[in-house]
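Q: coords please:
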Amino acid sequence: MLRIGLTGGIGSGKSTVARTFAELGATIVDADVIAREVVEPGTPGLAGLVEAFGDDILLPDGRLDRPALAAKAFTDDESRATLNAIVHPLVGARTAELIDSAPEDAIVVQDIPLLVEGGMAPLFHLVVVVFTDESVRLRRLVDSRGLDEADAKARIAAQATDVQRREVADIALDNNGSPETLVAAVRQLWSERLEPFAANLRAGVPAAPPLIVREPRAEWARRAERRSRRLRLIGGDEIVDVEHVGPTVVDGMPARDVVDLVITAESAEHAAAVADRLPAAGFPRVGADIAGFRRLWGPVTHASADPEEQVTITIGAPRDTAVHTAHVVRDRLRTDGDSRLAYLALERRAAAAADRADDPRAAFGAVIDDGLPGLHSYLLGS
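A: Predicted coordinates for the structure are as follows:
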């Protein structure tokens, strides 16, 4: 299944996005709804809160008096920790239950207001963030929700900043316009990216890499960092590091819109174990019949199923030839202008051949395969 993390600041319009996803067929898992559900009357969660904070946190009808609980639970770190220890495991268990009950081919959207604050971005195939100017959010909170302006400002200030959200956003939705514009953007995202991504995951195939050489993009470094965080979570103690290699790591160098990453595992056995987990995480194995994945350090082993942001992965133990060569080529491209020109010339020749051919990918692959041995020897100094 494809798992999407959805977040945004208070008043950003995140609920409109979640509602539209639901209309399109997504399974919605709403953290706020679950947090209320696990402390309904008769639940172990509410019983635990009463035991910890007293029965004066209850309303006359037996429901939780949230302001009364807040007055007790947020007075000091110990009380807050007690609250979290009761509620968070219940929310986590209910979340897992809902996800496990979703169909295997589902697109699951987890609506989590504090996704950024909780450091949860690496858990998801993609993170969608709804961005709205603070002045617009403030007006919505005051006019539509009836909040006091000072209270609204305090709530906004207590959450992550837009800069922090952009660091984890794979997809940024602008909601400074009309609701209709936002809904149209969500529908386009669904049809052009999420459904193809989910289809690739089900089929166990990566998205085909682009064949066009582009001018340098600052987004390449941000994409590498986001995907590296996810891979480090997946690899855990079995990996040494995840590094950005290839031409997109070189400042100012044009390249295809493909971010190359190398996972260095503790051993060959650990590399194999991590590799087995990559397909479900969004990085299927690369088949030999997909042109365009070959790199100077050898064929990559996995690549992203995401049709919009291609990432390739080479994984191996520290002494593996592919890992060592990837490092050497990266360093050579960073330090030697002639090497950059030679690398770029080959990719541009391949892109030009693809542009003229009836079968672009086959033409691209033929040029790369023909030119790689000489370029490989040149870059490695052999």
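Q: going by C-alpha atoms from here, please, whenever you check contacts or count neighbours.
A: Noted.
Q: okay but residue 330 is in contact with residue 248, surely?
A: No: taking C-alpha atoms under 8 Å as the definition, residue 330 is not a contact partner of residue 248, at 9.5 Å.
Q: who has more neighbours, the two?
A: Shown here are residue 330 and residue 248; by other C-alpha atoms under 10 Å, residue 248 has more neighbours (24 against 20).
Q: ok, the more buried one to residue 374 distance?
A: 21 Å (C-alpha to C-alpha, to the nearest Å).
Q: residues near residue 345, how many?
A: Using other C-alpha under 10 Å, the number of residues around residue 345 comes to 12.
Q: do you know how far it is from residue 368?
A: From residue 345 to residue 368 the distance is 11 Å (C-alpha to C-alpha).
Q: any shared contact partners between the two?
A: The contact sets of residue 345 and residue 368 do not overlap (C-alpha atoms under 8 Å, 6 or more residues apart in numbering).
Q: contact partners for the residue nearest the centre of the chain?
A: In the chain, the residue lying closest to the centroid (C-alpha atoms, centre = their mean) is residue 126, at 3.5 Å. Residues near residue 126 by C-alpha under 8 Å, 6+ apart: 3-5, 169-171.
Q: now the residues you listed: which count as buried?
A: Neighbour-count burial (16 or more other C-alpha atoms under 10 Å) applied to those gives 3-5, 169-170.
Q: next up, for comparison:
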Amino acid sequence: MLLLGLTGGIAAGKSMIATRLADLGAVVIDADLLARQAVEAGSPGLEAIADAFGPDVMLPDGTLDRPALGRVIFNDEQARARLNAIVHPAVRELFSHRLAEAPADSIVVHDVPLLVENAMQAEYHLVMVVAASEPERLRRLISERGMSREDALSRIRAQADDSERRAVADIWLDNERAPEQTRMELDRIWRQRLVPFERNVRTRQLTDNSGPVVIVAADPSWPAQARRISERIRRAGGAGVLAIDHIGSTSVPGLGAKDRIDLQMAVRSLADADEMADRLAWIGFPPGRHLFDTPKPMFSAEHEAWGKRFHREADPGRAVNLHVRVFGAANWRYALAFRDWLRAEPGWRDEYERLKRRIASEHSHDPDGNGYAMAKEPWFSDVAEPALHAWIAKTGWEATVQ
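A: Model prediction:
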């Protein structure tokens, strides 16, 4: 099963996208509909609201007087908190029931208008944001819904803005184009990303990462992508996650790299890492095969094991390596030190990029990245490690975590 969070600002066209996803085979769960069902006549939720706010918020037929309740909570933060404490648990329970009813191989779309505002992004395998510019949304609200410009603008400004939505969006769907273009793009995403991602999660399969290494220009969005993924991992790992850090080349501004994000999760022990393996697989990170790092003599005591657990992506749309290492261990410290050294030393950063591009070119016909990785090792041991060790001695570097 794959859980997709679907959101977008008012008049962005989210309902059209939800309908199309349902046509493609998704199980769509509408959060607004659940909120209405949670307080429908005769429900425990409505009874709790009547007890909390009195008979003035009830209509004679026993249903909720929504405008009256709105007036009660409009400028009263405590009243809104009381209402949320009643409605939100009831909605979560209804959602859990709908989710349990969905077939095991479902792509479940949770349609949530206020997903960003309620900081729900880490609850899903992916978040899709349906987007349209503010002028276009204003036009739709005025021409299609009959709102005044002032009312329409007020509705838009009351919600998250595009920068906030972009920060949580794994998929940004432009819905300002012709409807046929949007549907074609959505169908491609369904076919090429959502369907295989669901299958991989259900069967605990990794994506196919065969093929030669390709070095691309540094992408300024890599850190934001790493933060989104880290939130999901932290939520899945729970108290056993001591830290999650963006490491590797994509964590160094300005450094060209493979378009593959490396994350390091720190745990108390590898036994703790093994205990959370199933939860990581559920959110889209099945275990990989690599269990040991190559020791770096200057960073470890004699015979110190550089053990780790390694997970990789089930999502065909976002390549990720998740390295699970023991907090404070030599390999944990080395990953942070190497990243911070390259961030602080542009000359070494540029030399490393030149090396990577040269080796990638030399191995451009390899069936996988193993030859590329092996060809880099002499530079790490003969050049990078002594220079890094000298930098640490000079600066007094110590590991800090996120």
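Q: if we can go back for a sec, nearest to residue 273 of the first structure, out of the contacts of residue 126 of the first structure: which one, please.
A: Nearest to residue 273 of the first structure among those: residue 3, at 21.9 Å, using C-alpha to C-alpha.
Q: okay but that closest one is in contact with residue 110, surely?
A: Yes: counting by C-alpha under 8 Å, residue 3 of the first structure does reach residue 110; the two are 7.5 Å apart.
Q: kindly check the end-to-end length of stretch 98-114 of the second structure for me.
A: Termini of stretch 98-114 of the second structure sit 19 Å apart (C-alpha to C-alpha).
Q: buried ones in it?
A: 99, 106-114.
Q: among the residues you listed, which are in strands?
A: Mapping these onto strands (DSSP state E) picks out 107-111.
Q: turn these into JSON lines, including distance to residue 288 of the second structure.
A: JSON lines is the format used below for those (distance: C-alpha to C-alpha, whole Å):
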{"residue": "107", "distance to residue 288 of the second structure": "24"}
{"residue": "108", "distance to residue 288 of the second structure": "26"}
{"residue": "109", "distance to residue 288 of the second structure": "28"}
{"residue": "110", "distance to residue 288 of the second structure": "30"}
{"residue": "111", "distance to residue 288 of the second structure": "33"}
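Q: relative to residue 392 of the second structure, how far out is residue 338 of the second structure?
A: Computed as C-alpha to C-alpha, the residue 338 of the second structure to residue 392 of the second structure distance reads 10 Å.
Q: who's more crowded, these two?
A: The neighbour comparison of residue 338 of the second structure against residue 392 (other C-alpha under 10 Å) goes to residue 338, with 19 against 16.
Q: residue in the first structure matching the more buried one?
A: In the first structure, residue 338 of the second structure lines up with residue 329, judged by TM-score structural alignment.
Q: looks to me like its match is in a strand.
A: No: Residue 329 of the first structure is assigned helix when assessed by DSSP: H, G, I helix; E, B strand; the rest coil, not a strand.
Q: how much space between it and residue 131 of the first structure?
A: Per C-alpha to C-alpha, residue 329 of the first structure is found 39 Å from residue 131 of the first structure.
Q: now do residue 166 of the first structure
A: Distance, residue 166 of the first structure to residue 131 of the first structure, using C-alpha to C-alpha: 9 Å.
Q: comparing these two, which shows the higher neighbour count?
A: Between residue 166 of the first structure and residue 131, counted using other C-alpha under 10 Å, the more crowded position is residue 131 (22 against 17).
Q: what about the closest residue to that one other than its chain neighbours, how many neighbours?
A: Residue nearest to residue 131 of the first structure in three dimensions, not counting chain neighbours: residue 174, with 5.1 Å by C-alpha to C-alpha, 6 or more residues apart in numbering. Close neighbours of residue 174 of the first structure, defined as other C-alpha under 10 Å, add up to 16.
Q: kindly report the same for residue 193 of the first structure.
A: By the measure other C-alpha under 10 Å, the count of residues near residue 193 of the first structure is 15.
Q: how about it, what's its partner in the second structure?
A: Matched by TM-score structural alignment, residue 193 of the first structure corresponds to residue 193 in the second structure.
Q: residue 311 of the second structure should be in a strand, yeah?
A: Yes: judged by three-state DSSP, residue 311 of the second structure forms part of a strand.
Q: among the buried residues of stretch 98-114 of the second structure, which two are most distant?
A: Greatest spatial distance in these: 106 and 114, 23.3 Å, computed using C-alpha to C-alpha.
Q: what's the spacing between residue 223 of the second structure and residue 318 of the second structure?
A: Per C-alpha to C-alpha, residue 223 of the second structure is found 13 Å from residue 318 of the second structure.
Q: the strands in the stretch 1-150 of the first structure, which residues?
A: 2-8, 27-30, 107-111, 126-131 (DSSP state E, counting those that start in this stretch).
Q: let's have those in CSV, adding distance to residue 315 of the first structure.
A: Shown next, in CSV, are the strands of the stretch 1-150 of the first structure (distance: least, C-alpha to C-alpha, whole Å):
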stretch, distance to residue 315 of the first structure
strand 2-8, 23
strand 27-30, 33
strand 107-111, 28
strand 126-131, 22
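Q: out of these, which is closest to residue 160 of the first structure?
A: strand 2-8 (9.0 Å).
Q: helices or strands up against the closest one?
A: When contacts are defined as 3 or more C-alpha pairs under 8 Å, 6 or more residues apart in numbering; DSSP states H and E, strand 2-8 of the first structure packs onto helix 14-24, strand 107-111, strand 126-131, helix 195-203.
Q: not counting sequence-adjacent ones, nearest residue to residue 274 of the second structure?
A: Once flanking residues are discounted, residue 274 of the second structure sits nearest to residue 309: 7.8 Å by C-alpha to C-alpha, 6+ apart.
Q: residues touching the one you found, list them.
A: 270, 273-274, 287-288, 290-292, 323-325.
Q: ok, now residue 53 of the first structure?
A: Residue 53 of the first structure neighbours (C-alpha under 8 Å, 6+ apart): 69, 72-73.
Q: can you put these in TSV and add distance to residue 334 of the first structure?
A: Listed next are the contacts of residue 53 of the first structure as TSV, based on distance: C-alpha to C-alpha, whole Å:
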residue	distance to residue 334 of the first structure
69	57
72	56
73	53
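Q: done for today, thanks.
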